[in-house]
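Visitor: any chance you could fold what I've pasted below:
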Amino acid sequence: MTKADIAEKIQTTTGLSKKDSAALMESVFAIMKESLEAGETIKISGFGVFEPKQKNARRGRNPQTGEAITIEARKVITFKPSNVLKDAINK
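Guide: Below is the predicted model of the structure:
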């Protein structure tokens, strides 16, 4: 499913124009992105939790050469689906 598909579903569900549906979707995504960049957790009831986490630097290796390398510390986003979503998917 693409952004265009989501905007179309918003349009058919709410009756908003295509332009307004796309703007609404982009606004929601922008708010979520800003919150995650700020290190905030996003909890959506009945859907799940988006949480930024810090991964420490670690040793790894180049699979082609076998050479040892250091993988830099970085932030990642994890998603944990709610039980409601898990149940709906597994019906």
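
Visitor: make it CA atoms for all contacts and neighbour counts henceforth
Guide: Noted.

Visitor: and Lys80, what element?
Guide: Using DSSP states H and E, Lys80 sits in strand 74-81.

Visitor: what's downstream of that strand, the next helix or strand?
Guide: Going down the chain from strand 74-81, the next helix or strand is helix 83-89, by DSSP H and E.

Visitor: list the helices and strands the longest helix along the chain packs on?
Guide: What stands out as the longest helix in the chain, according to DSSP state H, is helix 18-37. In terms of contacts (3 or more CA pairs under 8 Å, 6 or more residues apart in numbering; DSSP states H and E), helix 18-37 is packed against helix 3-14, strand 42-44.

Visitor: and this one, please, so the two structures can be compared:
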Amino acid sequence: MSKAQFVENVAKSGNMTNAEAKRMVELVFGEIEKGLKKSKKEGKYTIGTFGTFTITKRAARKGRNPQTGEEIKIKASKSLRFKPSSNLKAAAGIS
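Guide: Reported below is the predicted structural model:
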């Protein structure tokens, strides 16, 4: 689903204009971003019955180029993971 489709769905569900829905969606996404920035030390940001965003670290490692088989160095990195809450899983029909 694209962001525009998401905004349209919010507008329909909330009985509001697309402009109002877009503002609401931007506010929610902005709050999630702020929360993640604040939680860098903890590496975790939980939103009640929605789920938990976790910042994970990957160590530098060696890998292989699949085309040539040559060994390459892969830099250390960070990634963002999301674990849905049990309520969200139940709503989606996932156990």
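
Visitor: quick one: TM-score?
Guide: These two chains, once laid on top of each other, score a TM-score of 0.83 by TM-score structural alignment, normalised by the length of structure 1; 91 aligned residues with a CA RMSD of 1.8 Å.

Visitor: show me what the longest helix of structure 1 is in contact with.
Guide: 4, 6-8, 10-11, 41-42, 51-52, 77 (CA atoms under 8 Å, 6 or more residues apart in numbering).

Visitor: those into a markdown table, with extra columns for distance to Lys91 of structure 1 and neighbour count?
Guide: Below are those laid out as a markdown table (distance: CA to CA, whole Å; neighbours: other CA atoms under 10 Å):
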| residue | distance to Lys91 of structure 1 | neighbour count |
| --- | --- | --- |
| Ala4 | 27 | 13 |
| Ile6 | 23 | 13 |
| Ala7 | 26 | 22 |
| Glu8 | 26 | 17 |
| Ile10 | 24 | 19 |
| Gln11 | 27 | 17 |
| Thr41 | 28 | 17 |
| Ile42 | 26 | 16 |
| Glu51 | 26 | 17 |
| Pro52 | 30 | 19 |
| Ile77 | 27 | 13 |
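
Visitor: of all pairs in those, which one is the farthest apart?
Guide: Greatest spacing in the contacts of helix 18-37 of structure 1, by CA to CA: Gln11 and Pro52 (30.5 Å).

Visitor: isn't Thr52 of structure 2 right up against Leu80?
Guide: No. Using CA atoms under 8 Å, Thr52 of structure 2 makes no contact with Leu80, being 10.3 Å away.
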